[in-house]
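Undergrad: Attaching a predicted model along with its sequence, questions to come.
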Amino acid sequence: MPTTDSAPAGQQANAHPQGVNPLLDPRDLRLPRIADPCVLVMFGITGDLARHKLLPAIYDLASRGLLSPSFSLVGVGRRDWSDEELRDYVEQAARSGARTPWRPAIWDQLAAGMRFVEFSSFEDDDAYAALSRVVAELDATRGTAGNRAFYLSIPPGWFPAVTERIARSGLVDEAAGSWRRVVIEKPFGHDRASARELDDLVGRIVRPDDVFRVDHYLGKETVQNILALRFANTMLEPLWNQRYVDHVQITMAEDIGIGTRAGYYDTIGSARDVIQNHLLQLLALTAMEEPTSMDAAAVRAEKEKVLASVVLERDGVLDLDLTTARGRYDSGFQGGLPVRGYLEEEGVGADSRTETYAAIRLEIANRRWAGVPFYLRAGKRLSRRVTEVAVVFKRPPFLPFEAAATAGVGANTVVLRIQPDEGITMRLASKVPGTQMELRDVSMDFGYGASFNEESPEAYERLILDALLGDAPLFPHQREVDLSWRILDPVIEHWAASGAPQGYRPGSWGPASARELLARDGRIWRRS
């Protein structure tokens, strides 16, 4: 094709010595990254996660032009559905949950590539043979180029049966010029040993770099912004260490109970549900050293170093009675309405010892963070819904003001708000207007909604797209999972031998033992 640029070819080459046309440079952030043509096989497509999160995210990606026109979706489930019934189900989910406007042309293109394969069970060999035929048909008729991703949104107990039969059916056999990937929802095992077994199972069908473990918190814009805040600015990084930081609090609080999730939650508990993955990942991002690049391997290496340095000891002594706390919400009133206690929830046994609140004190044994405690807490039926990382700085060693002037001043704090009010708050001391020298805490606030015109994509949009692109920075690697269980396993084992969790009032901030956990260090939890 003739060029419209009148400059000689040699001058063009000198202007761009690497031979890169800036209008087509893949590094140009104005250009969207579009996934390869592929078939996404979704096990568990009839579940709540798929209906409320995954299917709306797929429509939104298509609506934003980020999926190939050849993208195809194969649903696997126990329903006696036709392809058309699957399309009706996906349409209802997308219409109710998508954030982008409904566009019939986009939907028609997306729906044309949808197929459903009925499984009487995940051990049905005939169903896997049928699945192989459907995927081959899509390769031939939709131009999906042999690329396949398998989304396992199923209970971990079914992983052995599914992975074994996927391998036996030939669905993941490597073919030149195409890729095979597996996407796994948490939990990644229930302890370190089971996590390693899970990794072995998945490793039999795809390479380690083709396994994408979904931690949806890592897809949130505000979580990714932790790296931007730390490494794109010079103002905070020199202070981000044990010389200036007093302690760090990482909180994930929910103001609701377990709802209808007793079957899942009562076998997991708060620590396994969110501390092992979400909160330890937030700790790693907050405490890691600067990576050499944002390449997945570089980011992963720094996170792994931090997690490998985490210790449970307090002043060199391991006493989990002093460094952990757990609780279980009682019946009472929340928001003016009566609520049931955990043991009264449908599906929870009277002898359950599952915690709905967990708090852990950790330290990081390295030069940057030596002596700085990290407090992690997560719970249900707490005062309000909030997820945040609060970096609390040491107080000045000397204040030239009268004591009465600084009575209303606390420690400087940087709060990274993950949800629901996404943004960053810095708490500083400032003079109160007037003739007296009186100081008071003030907040400098950045909110995503007020600062950017762009609407943040849902976490699952980013994660699904990155899995289809093969881009892994937001997915924890098996080594990170293993290190996280190394930290949590002793806590779980200790609690299993320690009787029932301590009760706490709905709408409070957890059990008394959680307050005592910080009081031993002369600190208090933030009232988020």
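TA: Perfect, I can see it now.
Undergrad: only C-alpha atoms for contact and neighbour calcs from this point on.
TA: OK.
Undergrad: All the helices of the stretch 201-350 of the chain, in order from the start?
TA: Applying DSSP state H, counting those that start in this stretch to the stretch 201-350 of the chain gives helices spanning 221-231, 262-265, 269-270, 280-287, 296-309, 320-323.
Undergrad: next up, a second structure to put side by side with the first:
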Amino acid sequence: MSPTTLNDPNAYSNCLIVIFGASGDLTKRKLIPALYSLWESGQAPKSFAILGVSRTEFTSESYRDKLFEFSKGSYDPEKWKEFSQCIYYHPGDPTATGSWKDISSTICDISEKHDLGQNRMFYLSVGPQFFEPIINNIGSSGLVTEGRRYCSIGEERPWQRIVIEKPFGSDPASAIKLNNTLAAVFDEDSIYRIDHYLGKELVQNLLVVRFANSIFEPLWNSNYIDHVQITASETVGVEGRGAYYDSPAGGAMRDMVQSHLMQVLSFMAMEPPVRMDAADIRTEKNKIFKALRVPKYEDVPKIAVRGQYGGGQISGKPVMGYRDEKGVAPESQTDTYAAMQVYVDTWRWGGVPFYLRSGKAMAEKKTEIVIYFKPTPHLLLKEEAKKQKPNQIIINVHPNEGIRLRFEGKVPGLGLKIKDVVMDFDYIKQWDVEPSDGYAILLNDVLRGDQMLFKHRDEIEISWNAVQPVLDYWADNPQDDLPNYNAGTWGPSSADIMMARDNRYWHNY
């Protein structure tokens, strides 16, 4: 990512942004607000247009009105009036081959009207079952050239980029199939597999903490680190998405651990890249994914835990159990909580376990990385040492973004009493800014052609291999104690037992 280009309009090529699934929640809640924010702050092309495509019947005017109404006053009315003039809508089914004559015609008409050439961003804001037919239809439409017909030296080549939301398959085979479908239409450097977790400031800040500070990097290895915990917990349940979550693509292991948390782990564990650019960072991340220890089928009960929430209370309000949600099977085995012990078999991380966990309807909403350091080799203050907690670095990704360093200090007064001390870097207080929305950061990168925060196909396929034995074991061995944790708690007791087996405990507060 080059900071010098972030507010330079010349760093962006004029383009048309085509959003499939334009009437959906993601487009209204995230994509349009992110694009508005980029336009308002000058981080957008000099000329661009947005075309929404969906089956819902709207005109361009009624679609603009719907977006403004949905925003509940978050857009400045005068600025929105100007911005919305570049938003268009086409009602049609992008999965149906017969719809593409009209879709292609609309794309070309808008591109000509705004003098956008053939530069296009296709955004798949649709369910995973629609990915492949839409990709195939884009390929058959003749809209993808990617500069293949423009070979003169110095001639500006048009580009077409595709942005695709997770899930990237539901197992290794389906991930490979999806990647092959993408590769048949787009070059790999035009494919942007988006993970909004990688747009969060504190995930990116990991690179700065590690590689810009000499006090951290010498300690970042198995000589000093006992283990690492990566947690993504939510206080909400499935909230009406029961039918999707209970499908073969659902569950915490597939939805969160295999995708988001594995990505955070790769940033945490990677070696220093040669340069701070997409290709070199991806190279180092891929080395981490290749070093992931694939668990043996028979070891799964010792290194992985499945949970499912029952009824309970969160913030004093009753919450129904997962199996009571609409669209969920009465005896569903879907995991709404998943925890897994992972090893990265490299020289730096040999023997250091990484504990990944994610759950819905839990006691607190947080995404954090906790690095637990080993105790000192010789405890001089033995009686006091029994009360000591390990030194920790806590990276709060969301909310309360910041970094905390926990170590031991002497309590003032007579005698030698030790108590833990916390040094706190609060992101919002320090910089007096709100963290940028992840989608704004990532869409800005797509517009500039920067793939640093996007997944390569190799990352997807290798990370699936690391979790598939767990999924296979769970499929073969139904669990008769589900649901096994109450909504509003920290998950099933079996997760605590897994940690206690190694004399460790979860960082819950």
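TA: Arrived safely. For clarity, every value in this text was computed on a predicted model and none was experimentally measured.
Undergrad: follow-up on the earlier one: arrange the helices of the stretch 201-350 of structure 1 in a markdown table, one row each, with mean neighbour count and distance to G510 of structure 1 as further columns.
TA: Shown next, in a markdown table, are these (neighbours: other C-alpha atoms under 10 Å; distance: least, C-alpha to C-alpha, whole Å):
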| stretch | mean neighbour count | distance to G510 of structure 1 |
| --- | --- | --- |
| helix 221-231 | 18 | 25 |
| helix 262-265 | 16 | 18 |
| helix 269-270 | 22 | 12 |
| helix 280-287 | 23 | 20 |
| helix 296-309 | 19 | 26 |
| helix 320-323 | 18 | 15 |
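Undergrad: Could you dump those helices into TSV and include distance to L239 of structure 1?
TA: Formatted as TSV, those follow (distance: least, C-alpha to C-alpha, whole Å):
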stretch	distance to L239 of structure 1
helix 221-231	10
helix 262-265	39
helix 269-270	32
helix 280-287	12
helix 296-309	18
helix 320-323	26
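Undergrad: Minimum distance to R165 of structure 1: which of these has it?
TA: The closest of the helices of the stretch 201-350 of structure 1 to R165 of structure 1 is helix 262-265. By C-alpha to C-alpha, the value is 24.9 Å.
Undergrad: The closest one maps to which residues in structure 2?
TA: Equivalent residues of helix 262-265 of structure 1 are located at 242-245 in structure 2, counting by TM-score structural alignment.
Undergrad: could you show me where the strands are in the stretch 101-250 of structure 2, in order?
TA: For the stretch 101-250 of structure 2, the strands defined by DSSP state E, counting those that start in this stretch cover 120-124, 160-164, 191-193, 225-233.
Undergrad: And the stretch 351-500 of structure 2, by the same measure?
TA: Assigned by DSSP E, counting those that start in this stretch, the strands in the stretch 351-500 of structure 2 fall at 353-359, 366-373, 392-398, 402-410, 418-426, 485-486.
Undergrad: Where in structure 1 does the shortest one fall?
TA: The alignment of strand 485-486 of structure 2 onto structure 1 (TM-score structural alignment) covers residues 504-505.
Undergrad: The first one now?
TA: Mapped onto structure 1 with TM-score structural alignment as the criterion, strand 353-359 of structure 2 occupies residues 373-379.
Undergrad: and the matching stretch, which residues are buried?
TA: Using 16 or more other C-alpha atoms under 10 Å as the test for burial, stretch 373-379 of structure 1 gives 373-379.
Undergrad: same deal with stretch 247-266 of structure 1?
TA: Across stretch 247-266 of structure 1, burial judged by 16+ other C-alpha under 10 Å covers 247-258, 262, 265-266.
Undergrad: hmm, who's touching it?
TA: With contacts defined as C-alpha atoms under 8 Å, 6 or more residues apart in numbering, stretch 247-266 of structure 1 is touched by 273, 279, 282-283, 342, 345-348, 352, 354, 372-393, 507, 525-526.
Undergrad: Selecting buried members of these in ChimeraX, what would you type?
TA: Buried subset of the contacts of stretch 247-266 of structure 1, written as a ChimeraX selection, criterion 16+ other C-alpha under 10 Å:
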select :273,279,282,283,342,345,348,354,372,373,374,375,376,377,378,379,380,381,382,383,384,385,386,387,388,389,390,391,392,393,507
